[in-house]
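>>> I need the structure of the sequence given here:
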Amino acid sequence: MTTFFKPVEGGCCGMTQQGHENLVASWKRAWEGHGWDAPVLKANCACRHPSFEALDQKLLEGKCIQIR
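Below is the predicted model:
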């Protein structure tokens, strides 16, 4: 299980930046607690994926997407 986390300076969505970091850390611990390897990619790694720009734009626009 892999995810990508791109911090928003100062936080967003009613949460502080630290709140978002705590949430990602909780996600990681929960998956790892069930035996999964759960790396959290940073921007310099995730942005190498060919669909990164399109996905990032859709997330910024708040659109629901389906990835296969």
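
>>> use CA for all of it now, contacts and neighbours both
Will do.

>>> Going C-terminal from the lengthiest helix in the chain, what's the next secondary structure element?
In the chain, with assignment by DSSP state H, the single longest helix is helix 17-33. Using DSSP states H and E, the helix or strand that follows helix 17-33 towards the C-terminus is strand 40-41.

>>> if we can go back for a sec, any buried residues in the longest helix of the chain, and which?
20-21, 24, 28 (16 or more other CA atoms under 10 Å).

>>> To compare against the first, here's the next sequence to fold:
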Amino acid sequence: MSTVSIAYGTLRERLVRLQVQGGGFRVNDANFPASYQALSEAAEILDVSPVPKLYLHRGTGHIASYATR
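Reported below is the predicted structural model:
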């Protein structure tokens, strides 16, 4: 992979992360306890540590969810 491809991939990832974090809201055990519990259980089963952050984002007529590091 070229340096340009790597830099573009990193920039694209940052832009998507900013869009998700800025346009959605973070799920935690206070606002969506059942969803957060499911996320925690999935992370434990998959041996992912720490538990990823989960964001909900309202799009065009539907709600999408994103997990980030």
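
>>> Superposed, how do the two chains score by TM?
For this chain pair, the superposition-based TM-score is 0.32 by TM-score structural alignment, normalised by the length of structure 1; 41 aligned residues with a CA RMSD of 4.4 Å.

>>> Skipping its backbone neighbours, what lies nearest Arg58 of structure 2 in space?
Ala64 (6.3 Å; CA to CA, 6 or more residues apart in numbering).

>>> all strands for structure 2, in order.
25-27, 53-58, 63-68 (DSSP state E).

>>> closest one to Val4 of structure 2 among those?
strand 63-68 (23.7 Å; CA to CA).

>>> quick check: angle from the longest helix seen in structure 2 to strand 53-58?
Criterion DSSP H: the longest helix present in structure 2 is helix 3-23. Here the directions of helix 3-23 of structure 2 and strand 53-58 differ by 70 degrees (axes from the mean of the first three to the mean of the last three CA atoms, to 10 degrees).

>>> And the contacts of helix 3-23 of structure 2?
55, 57, 66, 68 (CA atoms under 8 Å, 6 or more residues apart in numbering).

>>> Filter these down to the buried ones, PyMOL style.
Only the buried entries of the contacts of helix 3-23 of structure 2 go into this PyMOL selection, using 16+ other CA under 10 Å:
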select buried, resi 55+57
